[in-house]
Structures are given as C-alpha cells and as structure tokens.
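In: just need the structure, nothing else, for what follows:
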Amino acid sequence: MLLAIGFSFNKFGGNISPGLGNYLKLQVFRAGYNNRSGLLPEDMYDATTLEQIALPVNSLYGVISDRIINLTNLTVPDLSSNGLSNMLPIDIGKLSNLKFMLLHTNKLRTRITGSVPIWLATLPSLFYINVSVNLISGEFPKELCSLPMLVSRQPAGQVDHEYLEFPIFAQSQLRAESLEYNSLSYTQSLQYNYVSYFPPSIYLHNNSINGNIPKEIGQLKLLHVLDLGVNNFSSSIPDQISNLKKLETLDVSMNHLYGNIQRH
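Out: Below is the predicted model:
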C-alpha cells in the first residue's frame, strides 16, 4: 500500500505520467526541482487521500482545475515556480484542512478583493500564504485580516505538532528570486519537518495590488512575516500595524506610500 511518492531534486523530464488516481491511499506526492513540463495531471484530483502535493520548480503550465475540491484532505499544495496561469478556483475555500498555500512565481490572475477572498479568508487552518510574483491585482482584502490562525492564539494542547515525512521548503526572509532558488544548498537550509516550525506569513510581493493597506491589518496579531513589497499601494502605513507584536519582517518597499512612519 503506497502512501508516499517522492522523487524531487533529480533530472526527470517530460510530462507527469497518469496513474496517480490509482493509488487509493496515497497521501504525499512530491516531484519538485526537476524538468517536468506539460499540464498538471488530471487524475491527480482522483487521489482523494492526498495531503501534500509538491511540484515546485518545474515547467508545468495550464490551470488549477476546479476538481481540486475533491482533495478534501489537502494541507499543502506547493505548485510554486511553474507557469500556471488563469484564475484560482474559488472552491479552494472549501478545503478546510489547508494550512499552506504555496503558489508563488507563476502567472496566476485574480482580483483579491470584494467577494473573491471568501475562499481564502474563511479557511480555518491556513496560516502560511505565498502568492508572490504573480499577476494579482485589485485591493488588499480586509477579509484577509480575519484569518482565524493569524488572529487568535491556539490553546497549547491544540498547537499543530504534525510531522512531515517529506519536508517542506519555505521561502526565507530574503526573497527567493534574488537567490539560487533551485540550488540544493539553498533549499536544504530552509526545510521544515514540523508544521509548528513555520512562521505564520503572508507573502504578496511582486504583484499589482493597489489601494490602501487596510487598518484591519492590525488584527493579525500572530503574524511573523508580512511582505507587500513591489506593488502599487498608495496610502500611509496604518498605525494599527504596531499591534503586530509578533512581526519579525515587514517589507513595503517599492510602492507609492507616503506620510510619516510612526515610532512605537
């Protein structure tokens, strides 16, 4: 009974062969840092027991299918550094076990404003978001400032100590695109095997997000990293950002911000 498939950091090329849907107990599929190309395999969405899908740093293209709603156990989708495009499926908001969203460095389009962020802001377990270096536009959604895992502290007995058999490679506080992103030495220095080791983070840099930084940002009291750099924000920095006592990294560089920077 196969539970995990991993062949990352190799030189496998071509399309991902069909057949994932035949593994009825498969929990982990990792094939990142290869030369894979083509579309995401459609039968991937038939492997309904999948918890981790990690295909970063390949040359995959196309769209994320609406059928992702079938993957109700999914906690980690890492499809970063590919050529995926088009809108994100709204039904992602029904994946209540989602803890990470690693979709940076693609060509994804969406307007994260209005009713669209319902699929993001209502996810009860989500605490690590990286959708940087995409084609996202619109304003910063106030709804994002009410993510349950970033607003209220979990009781000690409920802290997630899940062990990840295959580690996840998180973005460092230095931007990935300024480093050798596909180098083994870089990724090894950023790997985590426990969910609780990840710093709660929101990475939105290198998009086309505009408007104000909402004062509701001050509600994200458990946030450690907030990266809004290289966008089109045009406002002052709200005083409420001083409420983020856990914040270790704040990047608002290369925007159109003005006014005074408050000292607290």
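In: CA only for contacts and neighbour counts going forward, please
Out: Fine.
In: buried ones in the longest strand along the chain, by neighbour count?
Out: Across the chain, the longest stretch assigned as strand under DSSP state E is strand 163-169. Buried residues in strand 163-169, defined by neighbour count with 16 or more other Cα atoms under 10 Å: 166, 168-169.
In: over to stretch 83-95?
Out: 83-85, 87-89, 91-95.
In: now stretch 106-114
Out: In stretch 106-114, the ones that count as buried by 16+ other Cα under 10 Å are 106-113.
In: swap in stretch 71-78?
Out: Residues of stretch 71-78 classed as buried by neighbour count (16+ other Cα under 10 Å): 71-78.
In: rewinding a little: let's have the buried residues of stretch 106-114 in a markdown table, adding secondary structure and distance to Phe140.
Out: Formatted as a markdown table, the buried residues of stretch 106-114 follow (DSSP: H, G, I helix; E, B strand; the rest coil; distance: Cα to Cα, whole Å):
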| residue | secondary structure | distance to Phe140 |
| --- | --- | --- |
| Asn106 | coil | 19 |
| Lys107 | strand | 18 |
| Leu108 | strand | 16 |
| Arg109 | strand | 14 |
| Thr110 | coil | 12 |
| Arg111 | strand | 9 |
| Ile112 | coil | 7 |
| Thr113 | coil | 6 |
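In: one more, so I can put them side by side:
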Amino acid sequence: MTGFENLLILALGNCGLNGRIPNWLFNCRKLQVLDLSWNHLEGNIPSWIGRMEDLFYLDFSNNSLTGEIPKGITELESLISVKSYTYSLNTSTGIPLFVKRNQSSSGLQYNQASSFPPSILLSNNRLNGTIWPEIGKLKQLHVLDLSRNSITGTIPSSISNMINLETLDLSYNDLHGLIPSSFNQLTFLSKFSVANNHLEGAIPTGGQFLSFSSSSFEGNPGICGKLISPCAVNNVGLQKPTPSRADSKFGRSIILSLTISVGIGIALVLAVLLLRISRRDAGVPIEDAEEENPIFSDAFGPPKLVIFKNADCKDLTFTDLLKSTNNFNQSNIIGCGGFGLVYKADLPNGSKAAVKRLSGDCGQMEREFQAEVEALSRAQHKNLVSLQGYCRYGNDRLLIYSYMENGSLDYWLHEKVDGGSFLNWDTRLRIAQGSARGLAYLHKEPNIVHRDIKTSNILLDEKFEAHLADFGLSRLLHPYDTHVTTDLVGTLGYIPPEYGQTLTATFRGDVYSFGIVLLELITGRRPVEVCKGKNCRDVVGWVYQMKSERREVEIFDSSIRDKDCEKQVMELLGIACKCIDQDPRRRPSIDEIVSLLEAIEIGKP
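Out: Have a look, this model is predicted:
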C-alpha cells in the first residue's frame, strides 16, 4: 500500500481493527504519532518499528499482541536524542486529536501534536519475553507502560538513565528480582507501579518513592519496606538453629491458641460494629451519600464540609455538592492535577464553582490537601484563586474554588485552536502583571513559596484577569527564613537549576519558574518542546541561542509580531531573561519584577 509517505499522525484507536499490524506502515517513515489502541490486533510487534526515526508516541495498548517486545523499539531515534524535523507540528493541525483512555466515546484531546507526551504504551496485551536493558537509551521518553502482559525476567536498572520519565507502569506481569535502587534518581517520576509481580527485597528509599502509595507495590509477597511491611534484618552467615520436636509441638500449640483468640476478637468487633450501625440507623438519619453516588461510602460517617464565611455558597450541603457535579461525572471534568481531577459544579444558587477531588491513601495527597487549605486560608488576594471551602470524606478530600470562566493560560497558549491569536499583546501583558502581583503577595504577606508556578496553574476569569492556583506543593516559610528544605518536586521545564542540586525551595526559585511563564507568553512555545529542531527542545536554550544570533524578533509568537508593540515585547523579554538567570543571586525579587512589568504601559507603543 502506498500513498501515505508523508503521513505524520495515524490515530485509529477503538476502530474495531482485526489482523496484524500492517507492513505497509513502514512506508510511512515520517510518522511521529501512531495510535492503534483498543482494537483486536494480533501477532507480533514488527521489528521495523525501531527504524521509524521520527516516531515519539507509540500506543499499541489494549490489543491481543503476542511475542517479545522487539529490540528495535530501543532504537527509536527521536526518543534517544532530539531530532531535527523538516516540519514542525507545534502549529495547530486544524482538527482536534484524541488519545483513547477507555472504550467510551471520549478521550484526551490534543490540538497540537507536540502536546503528546513522548510515550511507549503496550499495556494489556499478551506480550512475553524480557525488558531489553537497552531501553535505558530512550532518555527523551516520558511515559513507559508495559502493564498487564506476561513479561518475565528482572527490571533493568538501565531504566534509571531515562531521566525524563514521568510514568512507569510494569504492573501485572511475571517480573522477579529487585526494584533497582537507582530508580530514586528518576526525579520526575510521578506515577509508578510494579504491583502484582513476583518481586522481592526492599523498596527504594528517597527520591519520588517517598510519595508513592502502597498500591504501587501490592501483590508482591517478597517486597518489604515503606508502607508494605518492615524489612527483616538478615544475619548473613549465621545458621538458624533447627527446632526440636518438642519446640515444634509447643509452637503449634501457641499458633492454635492465637488463632482461636484472634477469631473470637474479630467476632466481637463485628458484633460491636453491627450494634453501632443498627443504633445509627434507628437514630437521626444522615445524608445517604452512597445512594446518591456509590463512590462515597457511609462507612466513613457523615462528610465534614467546611464553607468559609466570605464564600458565595454559604448554605451548600454535601448532597448539593454531589448533585452540582453530576456525582463527579466524567463530563464535568475541566482539569487535572497530580493527585486528582477538577470538576465543574453548577451550584443551587445559580453560581458556578470548581471542585478538586483528591483521592487515594497516599501521604503526599494528604500533604497537598493540607498545604492548599493552609495557603489559601491565609492568602486572600484578587490575583489568587479563591478557596470557598473544603470537605473531608473517608479517603477523599474535596477543595471548592471560585470558577474561572476561561480556564488556564496553558490552554489558551498551547491547546485551544487559534487561542494564541486571541491573546493579543495587551491581554498577555495584563496576565503577566496580574500573575506577578499574586506571586508578590504570596512571597510578602503569608511568606509562602509556591514551588509550582506554570501556565496551567494560572487561571483566567471572564475578563482574562490572572489568578494563581494549585497550592498543593506550596510551603510556608517562617519569618526571616530564606528557604525550605524539601523533596524535588515540580514540573519538567519550570524547575530552577539550583533546586535539583540543593533541594531547597526559595522565593528566587519561584522567580525562575515565573520567568519561564513570561517566555511562554512571548514565544507561544512550551518550556520543553517535542517536535522542534536540534538544540531547540528547551525554550531557555533556544531563546539564548536566538539572542546570541541577534534574532530576537523571530522569538516572538506570530500573533504579537507587530511593530507597534515590538519595543514592549523586547522589554518583557529582558525581564524574563533576568528571571531565568542561572545564578539565583542575580535574579530580581518578585517585587522588582512587578515594578518592571508595571512600567510597561498597556496600549502604549
């Protein structure tokens, strides 16, 4: 089959395809995104996949593929190093692109191919064999999902060389051996699972492993440490004494007695619980959340809903909250974070709210919830998102915010078709000024380091006024403190260079991240691009290169490349470059940045 030599994207997820992966695809040598997920494909993954030099997103998940993972996959050039592309997919394709996540009609939407995270998704097939150690060469890969197969062998320690890896899922396989301790070097790893294998030994400590829940490791009886079970100290070289027959008999008697005692104890506990439940049902009824929404259970008791005095929804009840989000229906999702989803809520009084639902048994989730409540209960400013209230219910934590009609800055700059052109120069400058004022207030009044300043955490109201959001990673500094020691967290592309070396979060680190936001407003590029030319994947490096060649004007986003505002954009570029200085001591304070930004007058050429 010919005629598709220039094909760049092929997405045929959930199309009922049968048979094998067709060999004619090899003629599509320019393919960058290949999605054949949720079909009925059989046979082996062809070895020629590794010779598709531009391919950076591969999804064969949820099929019936068999055989080994071909070694050729470890040779995907665009995942080994940044490629020089003849055609950039950073511009809008004109049509929405969807990635399937289930068999429903909905999926994750991307309007630019560069928004696809570099991924290899082979989950839920019948693959066997081992994981090639050479996979560690794929240093540009962000997502590796080999879950729900029959993969054997050990986990290669070379995976720790994949420095950009954000998701690693090896669950539901036949892997054995240890979890490599070098995995604690994967500083951007936010989702990890090796559940339901045959692994053994200690769970690595440090790094991102401090934030993973026990569900990431369950189903491996030989694993110990962290939330699973403490590791026993092995006295290597000491022979265990052989128990005598009398000791063995005595031991069996003890075990039998303990078993009977435990059984009686469990029976008593169940009796008490049944008695309490019957008394509760006979007394004053509580809101039956389980009947409204099965994902909430009455076993946790009534929800603890707190609404602040200055909120727009003072009389809101938990039942109202469920109804307003259509029982947290997927159709109400308007955003996502590291530990939960954000839902649109149509409240009974006619107003709207955004409800972030954090869930899970992870200690990091609880810390995010507490940090958010603490930060926003202390901080009240027109350029910060307003927290209306919060709710604790079992393992769920709900945060209720004022609703931002125009979503995030990230959406307008990078996702919405023609969104960038709608954000004219005056609007972008107002967003920069408002965001800076919000950050200056945080640094000065409640003394808070945000730690996650980025365009997706800058929300826009109906007038496109900026509001800083997502304080789950924020930390409160005591008076006269200059920094706080913390784990390495944040978002790839926004983390200041000194942070990874010192593990200290500072106000100047927030300034660096804000400088990246300014570069995005000027260039329209993401901090880390996938489909860009050699040495241009990092927006900071690209900007410095263009400045050294005196080609600054070419940096500007096409929608603000206007002689009338060229001088102002150059001034903003100068401020951004001060913010991203490699030496934090040379970066301006956020108060200085506010003064510099306000000196750029809106609407004045």
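In: just the TM-score for the two chains, thanks.
Out: For this chain pair, the superposition-based TM-score is 0.65 by TM-score structural alignment, normalised by the length of structure 1; 182 aligned residues with a Cα RMSD of 1.9 Å.
In: picking that back up, show me what the longest strand of structure 1 is packed up against.
Out: strand 191-194 (3 or more Cα pairs under 8 Å, 6 or more residues apart in numbering; DSSP states H and E).
In: and the strand it packs on, how far from structure 2 on average?
Out: For strand 191-194 of structure 1, the mean deviation from structure 2 after alignment is 1.6 Å (mean Cα distance after the TM-score superposition for structure 1).
In: corresponding residues in structure 2 for the helix or strand following that strand?
Out: Note on strand 191-194 of structure 1: by DSSP states H and E, the next helix or strand toward the C-terminus is strand 201-203. Counting by TM-score structural alignment, strand 201-203 of structure 1 pairs with residues 119-121 of structure 2.
In: list of residues touching the matching stretch?
Out: If you take Cα atoms under 8 Å, 6 or more residues apart in numbering as the criterion, stretch 119-121 of structure 2 is touched by 56-61, 141-146.
In: okay if I get the residues you listed as a markdown table plus neighbour count and distance to Gln568 of structure 2?
Out: Formatted as a markdown table, these follow (neighbours: other Cα atoms under 10 Å; distance: Cα to Cα, whole Å):
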| residue | neighbour count | distance to Gln568 of structure 2 |
| --- | --- | --- |
| Phe56 | 26 | 37 |
| Tyr57 | 23 | 38 |
| Leu58 | 22 | 42 |
| Asp59 | 21 | 44 |
| Phe60 | 23 | 48 |
| Ser61 | 26 | 48 |
| Leu141 | 25 | 38 |
| His142 | 23 | 36 |
| Val143 | 20 | 39 |
| Leu144 | 21 | 43 |
| Asp145 | 20 | 45 |
| Leu146 | 24 | 49 |
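In: nearest to Glu571 of structure 2, of those?
Out: When the contacts of stretch 119-121 of structure 2 are ranked by distance to Glu571 of structure 2 (Cα to Cα), His142 comes first, at 34.6 Å.
In: and the alignment partner in structure 1 of the closest one, what is it in contact with?
Out: Here His142 of structure 2 is matched to His224 in structure 1, going by TM-score structural alignment. Residues in contact with His224 of structure 1 (Cα under 8 Å, 6+ apart) are 199-201, 246-249.
In: and His224 of structure 1, how far is that from Arg109 of structure 1?
Out: 26 Å (Cα to Cα, to the nearest Å).
In: same deal with Ser201 of structure 1?
Out: Taking Cα to Cα, one finds Ser201 of structure 1 at 21 Å from Arg109 of structure 1.
In: same list (the buried residues of stretch 83-95 of structure 1) but as a markdown table, adding distance to Pro155 of structure 1 and secondary structure.
Out: A markdown table is the format used below for the buried residues of stretch 83-95 of structure 1 (distance: Cα to Cα, whole Å; DSSP: H, G, I helix; E, B strand; the rest coil):
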| residue | distance to Pro155 of structure 1 | secondary structure |
| --- | --- | --- |
| Gly83 | 40 | strand |
| Leu84 | 38 | strand |
| Ser85 | 39 | strand |
| Met87 | 36 | strand |
| Leu88 | 32 | coil |
| Pro89 | 32 | coil |
| Asp91 | 29 | helix |
| Ile92 | 27 | helix |
| Gly93 | 25 | helix |
| Lys94 | 24 | helix |
| Leu95 | 23 | coil |
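In: mind putting those in a markdown table, distance to Val151 of structure 1 included?
Out: Formatted as a markdown table, the buried residues of stretch 83-95 of structure 1 follow (distance: Cα to Cα, whole Å):
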| residue | distance to Val151 of structure 1 |
| --- | --- |
| Gly83 | 33 |
| Leu84 | 31 |
| Ser85 | 31 |
| Met87 | 27 |
| Leu88 | 24 |
| Pro89 | 25 |
| Asp91 | 23 |
| Ile92 | 21 |
| Gly93 | 18 |
| Lys94 | 20 |
| Leu95 | 19 |
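In: go through stretch 257-267 of structure 2 and flag the buried ones.
Out: Buried, per 16+ other Cα under 10 Å, within stretch 257-267 of structure 2: nothing.
In: in structure 1, what range does that stretch match?
Out: Using TM-score structural alignment, stretch 257-267 of structure 2 pairs with nothing in structure 1.
In: the strands in the stretch 51-200 of structure 2, which residues?
Out: With DSSP state E, counting those that start in this stretch as the criterion, the stretch 51-200 of structure 2 has strands at 57-59, 64-68, 97-99, 108-110, 119-121, 126-128, 143-145, 167-169, 176-177, 191-193, 198-202.
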